[in-house]
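Trainee: sequence unknown, structure follows:
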């Protein structure tokens, strides 16, 4: 399988979703000591950097055809990524706590494409079993049959009463809408309204104008001063 290193390096720091990231201690292939590295998991690709925020990763582990196991003979909170087959390298990683180690092991074990195929096949098998399983029917004793019928009749919807009518429809000969007696209709012509409301307004207006004229006359100086 050919891998474009530039594309892979750009993908490691791109804005694509990150499944998990954090600090882990990685044992070297030649130097058996542990070195602290920043790991980023994206899909089935596990990138590791020298420092957090670096633009280029030091390496990548493709999580296909491998298994995640505890490193029993190594330090505490360490686990291995073991690739099956001849001349395949295994990676030993260490965490700082039991909880962190378990989270990393679960995330790495579920990252491979083979695991996804296994989960899909298992879900399809469960769905097939549910579709083929017979329906379980509950049988009631004879003395409870009548109770079941009565309860069904009570729960079944009843038709609405036929005496209802639409209040927005025009009344027919068969049904006359009751007329309210407390509503009194007042209808007057324009002339009556003008005489009733216009005359008081005109009277008030004339009184107001007369008051203004009287006030103006009082404020004027007399023509002849004695």
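Mentor: Sure, I can see it. As the structure is a prediction and not an experimental result, all values here were calculated from the model.

Trainee: could you use CA atoms for every contact and neighbour count after this?
Mentor: Noted.

Trainee: quick one: residues contacting residue 27.
Mentor: Residues in contact with residue 27 (C-alpha atoms under 8 Å, 6 or more residues apart in numbering) are 33-35, 91-93.

Trainee: now neighbour count and distance to residue 210 too, for those residues, in CSV please.
Mentor: Formatted as CSV, the contacts of residue 27 follow (neighbours: other C-alpha atoms under 10 Å; distance: C-alpha to C-alpha, whole Å):
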residue, neighbour count, distance to residue 210
33, 10, 113
34, 14, 110
35, 14, 107
91, 15, 110
92, 22, 110
93, 25, 107
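
Trainee: what's the closest of these to residue 116?
Mentor: Comparing the contacts of residue 27 against residue 116 with C-alpha to C-alpha places residue 91 closest, at 22.3 Å.

Trainee: what's the spacing between that closest one and residue 105?
Mentor: 13 Å (C-alpha to C-alpha, to the nearest Å).

Trainee: same question, residue 66
Mentor: 12 Å.

Trainee: check which helix or strand residue 81 maps to.
Mentor: strand 78-83 (DSSP states H and E).

Trainee: for the protein, just list every one of the strands.
Mentor: Secondary structure of the chain (DSSP state E): strands at 20-27, 34-42, 45-49, 59-62, 66-70, 78-83, 91-94.

Trainee: how many neighbours does residue 125 have?
Mentor: 12 (other C-alpha atoms under 10 Å).

Trainee: same check on residue 22?
Mentor: Residue 22 has 14 neighbours, counted by other C-alpha under 10 Å.

Trainee: who's in contact with it?
Mentor: 38-40.

Trainee: again, only using 10 Å
Mentor: 37-41, 48, 52, 95, 100, 104 (C-alpha atoms under 10 Å, 6 or more residues apart in numbering).

Trainee: neighbour-wise, which one of these leads?
Mentor: Highest count within the contacts of residue 22 by other C-alpha under 10 Å belongs to residue 48, 26 neighbours.

Trainee: spatially, what comes nearest to that residue if we skip its sequence neighbours?
Mentor: Distances taken as C-alpha to C-alpha, 6 or more residues apart in numbering place residue 39 nearest to residue 48, at 4.3 Å, with adjacent residues excluded.

Trainee: surely the one you found and residue 20 touch.
Mentor: Yes - taking contacts as C-alpha atoms under 10 Å, residue 39 lies within contact range of residue 20: 8.2 Å.

Trainee: could you name every residue contacting both of the two?
Mentor: residue 46.

Trainee: let's bring in a second one:
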């Protein structure tokens, strides 16, 4: 069971970490439904990503087990909600990051292709990004927030320029495509966008849920 929790947590962190956080409030409030082929292969359905002000919530359904990740920049934390165990894991985003971790961030060359697309009814700009990790095209929409991962000041200063640019613009990736040997494969794509009012409760730890943060730290220390 702990292995399944760890897998879901790492999956959420991987997705959320794609773009840096912008803490400015956004005009958009609602739900962006993302389709991620690699997650579908693991038995996960679409991933709803919710935006309200500068808060974010992503939900992951893995083989009927539901988890959610809350991004709460005003509180400098992320929270993983584990519904089946009625518990949560809290991560302090002000925790220092080692210098060696920061130096591992690859340099990225970012180019605006001048092209636009309409995805899930929204217009977005196509940018090409090239780094040691590969070549990607991402279609970015303004005014919808950004795919958030709260980071401390040290991390923000070391973020690649493309991440800083999108964070400042408050841009949301509606499609990410990997390019290999001239072939393109979709890594993530918005399939539906719902602009609507969301309850504040969606961005809070449910009442009565127990703190499992110590358990996760113990697992990390053993690895």
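Mentor: Nice, thanks for sending it over. Small disclaimer: the values here were computed from a predicted structure and weren't measured.

Trainee: any idea what the TM-score is?
Mentor: After superposition, the two chains reach a TM-score of 0.22 (TM-score structural alignment, normalised by the length of structure 2), with 88 aligned residues with a C-alpha RMSD of 5.9 Å.

Trainee: just the helices in structure 2 please.
Mentor: If DSSP state H is used as the criterion, the helices of structure 2 fall at 2-16, 37-40, 99-103, 153-158, 161-169, 213-222.

Trainee: could you pull out the strands for structure 2?
Mentor: According to DSSP E, the strands that structure 2 contains are 30-35, 47-52, 55-62, 65-72, 77-82, 87-92, 108-119, 122-131, 134-141, 172-180, 183-195, 210-211.

Trainee: JSON lines for these, including mean neighbour count and distance to residue 153 of structure 2?
Mentor: Output for those, formatted as JSON lines (neighbours: other C-alpha atoms under 10 Å; distance: least, C-alpha to C-alpha, whole Å):
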{"stretch": "strand 30-35", "mean neighbour count": "21", "distance to residue 153 of structure 2": "28"}
{"stretch": "strand 47-52", "mean neighbour count": "24", "distance to residue 153 of structure 2": "23"}
{"stretch": "strand 55-62", "mean neighbour count": "22", "distance to residue 153 of structure 2": "18"}
{"stretch": "strand 65-72", "mean neighbour count": "21", "distance to residue 153 of structure 2": "15"}
{"stretch": "strand 77-82", "mean neighbour count": "22", "distance to residue 153 of structure 2": "13"}
{"stretch": "strand 87-92", "mean neighbour count": "18", "distance to residue 153 of structure 2": "13"}
{"stretch": "strand 108-119", "mean neighbour count": "14", "distance to residue 153 of structure 2": "20"}
{"stretch": "strand 122-131", "mean neighbour count": "18", "distance to residue 153 of structure 2": "23"}
{"stretch": "strand 134-141", "mean neighbour count": "21", "distance to residue 153 of structure 2": "24"}
{"stretch": "strand 172-180", "mean neighbour count": "20", "distance to residue 153 of structure 2": "21"}
{"stretch": "strand 183-195", "mean neighbour count": "16", "distance to residue 153 of structure 2": "28"}
{"stretch": "strand 210-211", "mean neighbour count": "14", "distance to residue 153 of structure 2": "26"}
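
Trainee: the ones you listed: which one's closest to residue 221 of structure 2?
Mentor: So among the strands of structure 2, strand 87-92 is nearest, using C-alpha to C-alpha, at 14.8 Å.

Trainee: against which helices or strands is the closest one packed?
Mentor: strand 65-72, strand 77-82, strand 210-211, helix 213-222 (3 or more C-alpha pairs under 10 Å, 6 or more residues apart in numbering; DSSP states H and E).

Trainee: distance to residue 90 of structure 2 for the ones you listed - can I get that in CSV?
Mentor: Below are these laid out as CSV (distance: least, C-alpha to C-alpha, whole Å):
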stretch, distance to residue 90 of structure 2
strand 65-72, 9
strand 77-82, 4
strand 210-211, 8
helix 213-222, 6
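
Trainee: got a list of what residue 31 of structure 2 touches?
Mentor: Listed by C-alpha under 10 Å, 6+ apart, the contact partners of residue 31 of structure 2 are 47-52, 56-58, 192-198.

Trainee: swap the cut-off to 8 Å and go again
Mentor: 48-51, 193-196.

Trainee: and if you look at residue 36 of structure 1?
Mentor: Contacts of residue 36 of structure 1 (C-alpha under 8 Å, 6+ apart): 23-26, 50.

Trainee: if we can go back for a sec, adding distance to residue 114 of structure 2 and mean neighbour count, write the helices of structure 2 out as CSV.
Mentor: As requested, these are exported to CSV (distance: least, C-alpha to C-alpha, whole Å; neighbours: other C-alpha atoms under 10 Å):
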stretch, distance to residue 114 of structure 2, mean neighbour count
helix 2-16, 26, 15
helix 37-40, 27, 15
helix 99-103, 31, 11
helix 153-158, 27, 15
helix 161-169, 16, 18
helix 213-222, 44, 11
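
Trainee: out of those helices, which comes closest to residue 178 of structure 2?
Mentor: helix 37-40 (12.2 Å).

Trainee: packing partners for the closest one?
Mentor: Judged by 3 or more C-alpha pairs under 8 Å, 6 or more residues apart in numbering; DSSP states H and E, the packing partners of helix 37-40 of structure 2 are strand 183-195.

Trainee: and the strand it packs on, what does it pack onto?
Mentor: With 3+ C-alpha pairs under 8 Å, 6+ apart as the test, strand 183-195 of structure 2 has strand 30-35, helix 37-40, strand 172-180 packed against it.

Trainee: now tabulate the ones you listed in CSV and tack on distance to residue 90 of structure 2.
Mentor: Shown next, in CSV, are these (distance: least, C-alpha to C-alpha, whole Å):
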stretch, distance to residue 90 of structure 2
strand 30-35, 23
helix 37-40, 23
strand 172-180, 25
